[in-house]
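Q: coords please:
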Amino acid sequence: MDWAITAEGLVKRFGDRRVVDGVDLTVPAGSIYGVLGPNGAGKTTTLRMLLGIIEPDEGHRTLLGHAQPQDASDQIGYLPEERGLYPAMKAREAIAFMGALRGLDWRTGRARAGEMLEVAGLGHAADEKIRKLSKGMAQLVQLLGSVVHQPDLIVLDEPFSGLDPVNQERLERLILAERDRGATILFSTHIMAHAQRLCDRLAVIAGGKRRFEGTVEEARALLPQQVHYVPHHPGPDIARALPADARADGEGWRFTLPADGIEQTLKHLIDAGHGISGLSIERPGLHEAFVRIVGADAAEAAR
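A: Predicted coordinates:
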C-alpha cells in the first residue's frame, strides 16, 4: 500500500508535559483519514509535527515520501485551526493569493477560484470583501484557498468548528470531491458524526497517546450489537422475558444482542404474548465507540 504519511513514535514536550507521547500514524494515499480526540488531546500538535511546523522531540515522519516535510510544501494544502484572511480582500482574490503562495500563477488561481466558489454555492460572494462574509462563508473561502493549487495532501485542523449545518454540508461535499480528485485528506475533529460519514480510516488520540487506529467499522465493532425491540402487546411482566440489561427506550426496549443470537429471546416474548411490533439490530455509532476508547470523562470533554 502507498502511504501519504507515516509517523513513528512522535513525542513533543512543552516544559515537563508530554503533549504528544509516542504517536504512530500511517495514512493511505487517496484516503480520508480522521484524527479524533477530545480538546487538549494533542491533535493539533501532532498535525503540526507531521507538517514540519514544529519538530518532534523524538520519532520521525515522512510526508508524501519526503523525510523533510518542507520538501513537499507545494504539494500540501493546510487549513489551520486559527483562521485568518485579509479582511479587505475579495473572496476570489483571497483564494488566488493563497494559491500564489504555493506556486500557482495568479490568472489560473483567479479562474479556479471563481469555478470553486460556484461549485461550493458561494458564487454570489466572489467579489465580496472578506469582512462582509459570514464566519462560515469566510471559513469556506479559506478552505478553497488551501486547495486551489490542487495539492496531493490536504490537512484540515478542526475544519467543522463554528460552521452552521449548511456550511458543514458544503464542507463535507468539498472534502469528498477532493478525495475523488485523488488527494489524500487528513483532518482532526472532535465531532464524531462527520468522522463516521467521511473517514476511510481514523486514529483516536487521548492524553497524547494513540488509543485506536483502524476503520470506522472496526471502531464500532469494539462494542456489541444492540437490539431495539418494540412489543405489540406490552404487559407489566415484559421485563421477565427480556435480557437482564434491557432498558426502556420510548415505546420499546434496548438490550445487548445475546451471544447465542436473538431467536430464544424472541421466542420468550412471543410465548408470553407480547408479540413484535418492531425489531432492529444495530451496531453502536462511532460516538459510543469513542466513549469506550477514551473513557466517559474524556468523551464529555470532546462535546
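
Q: only C-alpha atoms from now on, for both contacts and neighbour counts.
A: Noted.

Q: OK, contacts around the residue lying closest to residue 29 once chain neighbours are set aside?
A: In space, and not counting its chain neighbours, residue 29 is closest to residue 4: 4.6 Å by C-alpha to C-alpha, 6 or more residues apart in numbering. In this structure, residue 4 makes contact with 26, 27, 28, 29, 30, 62, 63, 64, 65, 153, 184, judged by C-alpha atoms under 8 Å, 6 or more residues apart in numbering.

Q: apart from its neighbours in sequence, what residue is nearest the first one?
A: In other words, residue 26. With C-alpha to C-alpha, 6+ apart as the measure, residue 6 is the residue that lies nearest to residue 26, at 4.5 Å, once sequence neighbours are left out.

Q: following the helix or strand containing that neighbour, which helix or strand shows up next?
A: Of the helices and strands defined by DSSP states H and E, residue 6 is found in strand 3-14. With elements assigned by DSSP H and E, the helix or strand that comes after strand 3-14 is strand 17-28.

Q: one more sequence to fold, the one below, so I can look at both together:
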Amino acid sequence: MNVLLSVEGLEKSFKDKKVLHGISFEVHSGEIMAILGPNGAGKSTTIRSIMGILMPDEGSVIFHNHKGKGIPRNKIGYLPEERGLYKDVRVMDILLYLAELKDYPLDKAKQRAMEYLKKLDLEGKEHVKMEELSKGMAQKVQFISSIIHEPELLILDEPFSGLDPVSQEVLKTEIRNLAKSGTAILLSSHQMNLVEEMCDRVFMIQRGHKVIYGTLEDVKKQYANFKCTIHGKNDISLLEKIPEVVRVEQTDDTSILYLTKDVEAPKWLKTLPDEIVINELTLDRVSLHEIFIDIATDKNLLKDSERQSLEEVGGTNA
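A: Purely as a prediction, here's the structure:
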C-alpha cells in the first residue's frame, strides 16, 4: 500500500505540560488504522495536529499526494467526536453547503448525498431539519458530511456513538467499502471489539508516548498470549499448579487461566488434570480490549521479555 500520510516526531506542550512525545506513524491508502488511547493520552492533540487545527512544537505532518504547503483540507474528511451540524438547517442543504466549502461540484455532491441517504436508511429525509432527526439519524448525516467530497484521508472519531447495532453494521460496511476504494481511514474509538473487527493496523498512545504500533496480527501474536476460560467450580490452587499457567483470575464459578508465551495450545489442553470440573471451556488469545486495559491502567502484567518482543516489530517505546 502507498503511504498517504506521514506523522513524524510530533512534540506538543500546553504551558508546562508536555502532551506529545515524538509521535510518529504512517497511514496507507486503502487501510483502516486505529488510533487508540485512554482519555487524556494525546489522541485529540494528534488528530488536531493532522487537521492543522493545532501546530505542533516539533515534528511534521506530510500528506504525500499534495505538493503544496500545509494540510489540503479538501482532501481530508473529518467526523469529530463532538457533533455540531446546524440544527435548524435541512439535511440536503447542510450536506451541499459542506461540500461547497471543500470546493466539490454541487451536482456530484447532490448525487452522492442521495445515494448515501438511501444506503444509510435515510431516504426521504433530505428536506427534514437536523433538529427533527433522532441522535442516530443525525450521526449518519454527519458521517455523510465527512465523505461527501470524496476525501483521500478520512478521520473518524467515535463514529459508532449513538448508533443501534443494525446501524453500526451498515456504517461498518460503508467504511470498509471506502477503504476498498482506496481511502485511507484513521479511526479512533473506545469500542475495542469494533476496532479489532475492522482495523488493519493499530497505533496506541499512553501519556503522549507511542506504546503499540503494528498490524493487528503482529500485536496479537506478540502481545496477546493465550488464555483459557473454564466454567465450573474449581479450587484456584489446583488451577495454579497446571503447567504454563502464569496467573489465574476467578469470579464465582468462572476461572480464567493466563498462559505463558508460545504455549502449544493443543498439547497444553492434554495437561489439564482429570479432577478439574469443566462445564464449558474456551481457549483464545487475549483480546485487544484486555491489552488496552492492561496498558491504560498500568497493570503491566506482561513480562519484560514479552514487551521487548513487541518493540522488535515496531510496537512499544513507552
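
Q: that older thread, tally of neighbours for the residue nearest to residue 26 of the first structure?
A: As a burial measure, the neighbour count of residue 6 of the first structure was computed by other C-alpha atoms under 10 Å and equals 18.

Q: gap between it and residue 59 of the first structure?
A: 11 Å (C-alpha to C-alpha, to the nearest Å).

Q: mutual contacts of those two, please.
A: Once C-alpha under 8 Å, 6+ apart is applied, it turns out that residue 6 of the first structure and residue 59 contact no residue in common.

Q: read off where stretch 133-149 of the second structure ends up in the first structure.
A: Aligned using TM-score structural alignment, stretch 133-149 of the second structure spans residues 133-149 in the first structure.

Q: out of the contacts of residue 4 of the first structure, which is most surrounded?
A: Greatest neighbour count in the contacts of residue 4 of the first structure, by other C-alpha under 10 Å, goes to residue 153: 28 neighbours.

Q: contacting residues around that one?
A: Residue 153 of the first structure touches 4, 64, 75, 76, 77, 183, 184, 185, 186, counting by C-alpha under 8 Å, 6+ apart.

Q: likewise residue 272 of the first structure?
A: Shown in contact with residue 272 of the first structure (C-alpha under 8 Å, 6+ apart): 238, 241.

Q: the residue nearest to residue 29 of the first structure pairs with which position in the second structure?
A: So residue 4 of the first structure corresponds to residue 4, using TM-score structural alignment.

Q: circling back: chain center to the strand holding residue 6 of the first structure: distance?
A: The gap between where strand 3-14 of the first structure is centred and where its chain is centred comes out at 19 Å by C-alpha atoms, centre = their mean, to the nearest Å.

Q: that one vs the second structure, mean deviation?
A: Strand 3-14 of the first structure: mean distance to aligned residues in the second structure after superposition is 1.1 Å, counting by mean C-alpha distance after the TM-score superposition for the first structure.

Q: quick one, that strand and strand 17-28 angle?
A: 180 degrees (axes from the mean of the first three to the mean of the last three C-alpha atoms, to 10 degrees).

Q: which two from the contacts of residue 4 of the first structure end up farthest apart in space?
A: Within the contacts of residue 4 of the first structure, 30 and 62 form the most distant pair, 15.8 Å apart (C-alpha to C-alpha).
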